[in-house]
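# Okay, sequence plus prediction incoming.
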Amino acid sequence: MSYKIVFFDIDGTLVNDEKVIPADTVQAIQQLKATGVEPVIATGRAPYFIQPLMKQLGIASYVSLNGAYAVYKGEVVFQQAMDRTSIEKLVEIAERHEHPLVFEGTKQFATNQENHPAMVAAVSSLKVTLPAYNPQFWQQHNIMQIFLHCTSSDEHLYAALHDDLTFIRWHEQAMDVLPLGLSKAVGIEAMLNKLGLTNADAVAFGDGLNDKEMLRAVGLGIAMGNSHADLLPHADFVTTHVDEQGIRNGLIKAALLPA
């Protein structure tokens, strides 16, 4: 199979625990580009979190916000905002239990609890700036995704929302909240359609719980050696750790780079 496009998650895939891209990964991406195969970012992060990384790697296209916002070389090919009624229900429960929220739009983000320790810990782990304080942000902008800050012991408090929303944990104190049925696979499908490609033409790399649908949706789904254990059954192949040439070894497995 001659693959034509490769989708890369960021955290734990392109970058390690220190949020640094290993030198060999940078080299492997440049070698991939030289073959004419297109690299694309596919991340839960918002567009304003990923620009330095895209510039460093010379990547022009991305699926962001867990599939809610996809851009191909500057052109928006897909976007899906959250339903305001669903957001209102989430806000009501979160405020009742004093769980801070971070509302993410396509250009900026804001929180409803300034400097809350759980929010600061989770967002700071991404090595990005903290959100502005604006509790009404969700009423003023289209919201693509929300960070809900609570521990796993409190997840049951949001069970009534599971018919409308998906909750994906990425930090011991934080979960992504997105519309039911939305995933990176949805944004990837839109981009493939834009390019006249099929799922079989694509490879995807990931390591987290938000990568399950993506790995199943492409011709070759590759999990990193440092992946969450629950992701592994959804992968076609498990490569090495992000710091142990995981990207290069995966691209070799896909016959996109020489061994």
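Done, it's in.
# use CA for all of it now, contacts and neighbours both
Fine.
# residues near the residue nearest to Ala94 when sequence neighbours are not counted, how many?
Distances taken as Cα to Cα, 6 or more residues apart in numbering put Pro100 closest to Ala94, at 6.8 Å, once the chain neighbours are dropped. When neighbours are defined as other Cα atoms under 10 Å, Pro100 has 24 of them.
# pretty sure Pro100 is touching Pro135, no?
No: between Pro100 and Pro135 no contact is recorded; they are 9.9 Å apart, counting by Cα atoms under 8 Å.
# Tell me, how many residues neighbour Asp211?
Asp211, neighbours per other Cα under 10 Å, totals 29.
# what's near enough to touch it?
If you count contacts by Cα atoms under 8 Å, 6 or more residues apart in numbering, Asp211 has them with 9, 184, 231.
# Take those and lay them out in TSV including distance to Val76.
Shown next, in TSV, are the contacts of Asp211 (distance: Cα to Cα, whole Å):
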residue	distance to Val76
Asp9	19
Lys184	15
Leu231	29
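# Among the residues you listed, which ones are in helices?
Among the contacts of Asp211, the members falling in helices (DSSP state H) are Lys184.
# mind listing the helices for this structure?
Counting by DSSP H, one finds helices in the chain at the ranges 23-34, 47-57, 84-96, 117-124, 137-140, 184-195, 212-217, 246-253.
# closest to Gln108 out of the ones you listed?
Among the helices of the chain, the nearest to Gln108 by Cα to Cα is helix 47-57 (7.2 Å).
# Other residues contacting the closest one?
So helix 47-57 is contacted by 26, 29-30, 41, 60, 64-65, 106-108, 128 (Cα under 8 Å, 6+ apart).
# same thing with stretch 132-145?
If you take Cα under 8 Å, 6+ apart as the criterion, stretch 132-145 is touched by 65, 68-69, 80-82, 84, 87, 103-106, 109-114, 176-178.
# Please apply the same query to stretch 91-105.
Against stretch 91-105 from outside (Cα under 8 Å, 6+ apart): 46, 109-113, 116, 118-119, 131, 137-138, 141-150, 157-158.
# Let's have the helices of the chain in JSON lines, adding mean neighbour count and distance to Asp164.
Putting the helices of the chain into JSON lines (neighbours: other Cα atoms under 10 Å; distance: least, Cα to Cα, whole Å) gives the following:
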{"stretch": "helix 23-34", "mean neighbour count": "16", "distance to Asp164": "37"}
{"stretch": "helix 47-57", "mean neighbour count": "15", "distance to Asp164": "24"}
{"stretch": "helix 84-96", "mean neighbour count": "15", "distance to Asp164": "7"}
{"stretch": "helix 117-124", "mean neighbour count": "18", "distance to Asp164": "24"}
{"stretch": "helix 137-140", "mean neighbour count": "16", "distance to Asp164": "17"}
{"stretch": "helix 184-195", "mean neighbour count": "20", "distance to Asp164": "17"}
{"stretch": "helix 212-217", "mean neighbour count": "23", "distance to Asp164": "18"}
{"stretch": "helix 246-253", "mean neighbour count": "22", "distance to Asp164": "35"}
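# Okay, one more to line up with it:
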Amino acid sequence: MSTPAPGEPGWQPRLVALDIDGTLLRWITGAGTTHEEVPDAVRAAVRRAARAGAHVVLASGRSPHSMTGVADLLGLAELADDRLWIVASNGAVVTRYPPLEVVREETFDAGPAVQRILQLHPEALVAVEERGVGYRVNRAFPTGELSGDLIPTPVEHMVAAPVSRVIIRDPAATVDDFVRLGAELGLHGTDYVVGWTAWLDLSAPGVSKASGLDHVADALGLTAADALAIGDGRNDVEMLRWAGRGVAMGQAVDVVHEAADAVTDGVDDDGAARELERWFGTGSTADAADATGG
């Protein structure tokens, strides 16, 4: 008998790749941040997948140190046979946890791209991660958008050596402004992704959540065909295309929906849980304990 194709009856994901903000965590109305609390239905569904033997991998644009807390909220480490895999910084950094250990990092020379962007957006905010501490920034970012300590640093010092990612933020600009900016600049030798706001992530060419997840799948002896991926942002497009089954959250923009095999409910309606229930079922004594953090 042939193996069921991804998404068909009889198929079950062996790797579950989950975005965090807007997928597991709900957005705070009017803010560019999310509640650091996983809804009960989502927590139970994620844990059900882990209990069924799936490798649950968090894949986010967040830095590694701001992702471990979400893994702890889900209680994933206690359900895993080995340390968790985490794909951070939009795929530029792959880690194991706990304890947090960087096992793969893709760096690049960001100086030329940053200089070109600042010529067009001279008031833009720039940040580079200072791992385990926070970020080096040229000026303060809006409250809540970056985690950890914010260390004032001249831009030229931030990008003097290769880095894994650079964040560009302009509160006076719009998402459409940054979409046009990326297209107009071309940014040769650099990949980029635009966020929900006027937020641009710069990374090495070919780096995305998909490239990070491909490394994890290979280490686990799996392939993209074994993977279910759920996400809501432009930085999830490559991941959704890579996975055997890629699912967009209901509130995602059109370009994300178009990259996906299916669309689930929005984050406020626990869309990630609805999708996971298709493959891992629902309702058990363990789920009741999970819903209360037990």
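Perfect, thanks for sending it. Quantities reported herein were computed from a predicted structural model and do not represent experimental measurements.
# TM-score of the superposed pair?
TM-score for the superposed chains, counting by TM-score structural alignment, normalised by the length of structure 1: 0.86, backed by 247 aligned residues with a Cα RMSD of 2.2 Å.
# picking that back up, for the residue nearest to Ala94 of structure 1, what is the corresponding residue in structure 2?
Pro100 of structure 1 maps onto Leu125 in structure 2 when the alignment is built from TM-score structural alignment.
# Also Phe205 of structure 1?
Using TM-score structural alignment, Phe205 of structure 1 lines up with Ile230 in structure 2.
# now do Gly246 of structure 1
Match for Gly246 of structure 1 (TM-score structural alignment): Gly271.
# Just the strands from structure 2, written as ranges.
15-18, 55-59, 84-88, 93-97, 101-105, 125-130, 134-137, 149-152, 166-169, 191-194, 199-203, 227-231, 245-248, 262-263 (DSSP state E).
# With structure 1 overlaid, how far apart is the last one on average?
The reference is to strand 262-263 of structure 2. Superposed on structure 1, strand 262-263 of structure 2 shows a mean distance to its aligned partners of 1.0 Å (mean Cα distance after the TM-score superposition for structure 1).
# ditto for the fifth one
On superposition with structure 1, the mean distance recorded for strand 101-105 of structure 2 (mean Cα distance after the TM-score superposition for structure 1) is 3.3 Å.
# buried residues in that strand?
By neighbour count with 16 or more other Cα atoms under 10 Å, strand 101-105 of structure 2 contains the buried residues Glu105.
# Give me the residues contacting it.
92-96, 164.
# between that strand and strand 84-88, how big is the angle?
With axes from the mean of the first three to the mean of the last three Cα atoms, to 10 degrees defining the directions, strand 101-105 of structure 2 sits at 50 degrees from strand 84-88.
# now strand 101-105 of structure 2, how far from the centre of its chain.
16 Å (Cα atoms, centre = their mean, to the nearest Å).
# Ok, the shortest one next?
If you compare the mean C-alpha spot of strand 262-263 of structure 2 with that of the full chain, they lie 18 Å apart, counting by Cα atoms, centre = their mean.
# for the first one, same thing?
Average the C-alpha atoms of strand 15-18 of structure 2, do the same for its chain, and the two points are 11 Å apart (Cα atoms, centre = their mean).
# Show me what that strand is packed against.
On a contact count with 3 or more Cα pairs under 8 Å, 6 or more residues apart in numbering; DSSP states H and E, strand 15-18 of structure 2 meets strand 55-59, strand 227-231.
# list the buried ones in stretch 224-241 of structure 1?
Buried residues in stretch 224-241 of structure 1 (16+ other Cα under 10 Å): 224-227, 231-232, 234-235, 237-241.
# Contacts only, for Leu21 of structure 1.
One thing to correct before we go on: residue 21 of structure 1 is Ile, not Leu. 14-15 are the contacts of Ile21 of structure 1 under Cα under 8 Å, 6+ apart.
# Could you measure from the counterpart of Leu202 of structure 2 in structure 1 over to Leu231 of structure 1?
The alignment partner of Leu202 of structure 2 in structure 1, by TM-score structural alignment, is Val177. As judged by Cα to Cα, to the nearest Å, Val177 of structure 1 and Leu231 of structure 1 stand 19 Å apart.
# what do you get for Glu104 of structure 1?
The value you get for Glu104 of structure 1 to Leu231 of structure 1, if Cα to Cα is used, is 25 Å.
# And Glu38 of structure 1? What does it align with in structure 2?
Match for Glu38 of structure 1 (TM-score structural alignment): His55.
# Around its match, how many other residues sit close by?
Counted with other Cα under 10 Å, His55 of structure 2 comes out at 25.
# Stretch 224-235 of structure 1 corresponds to what range in structure 2?
Going by TM-score structural alignment: stretch 224-235 of structure 1 matches residues 249-260.
# and the matching stretch, how far from the chain's centre?
15 Å.
# cool, stretch 173-187 of structure 1 as well?
That offset, for stretch 173-187 of structure 1, works out to 8 Å (Cα atoms, centre = their mean).
# Just the terminal-to-terminal distance for it.
26 Å.
# For it, give me every contacting residue.
Counting by Cα under 8 Å, 6+ apart, 42-44, 63-64, 66-70, 78, 82-83, 118-119, 121-122, 144-152, 162-170, 210-211, 213-214, 217 sit against stretch 173-187 of structure 1.
# The match of Phe205 of structure 1 - how many residues pack around it?
Counted with other Cα under 10 Å, residues neighbouring Ile230 of structure 2 total 31.
# how many neighbours does the residue nearest to it when sequence neighbours are not counted have?
In this structure, Ile230 of structure 2 finds its nearest non-sequential neighbour in Val247, 4.8 Å apart by Cα to Cα, 6+ apart. A count of nearby residues for Val247 of structure 2, using other Cα under 10 Å, gives 28.
# Quickly note the distance from Val247 of structure 2 to Gly22 of structure 2.
13 Å.
# Sweet, I'm off.
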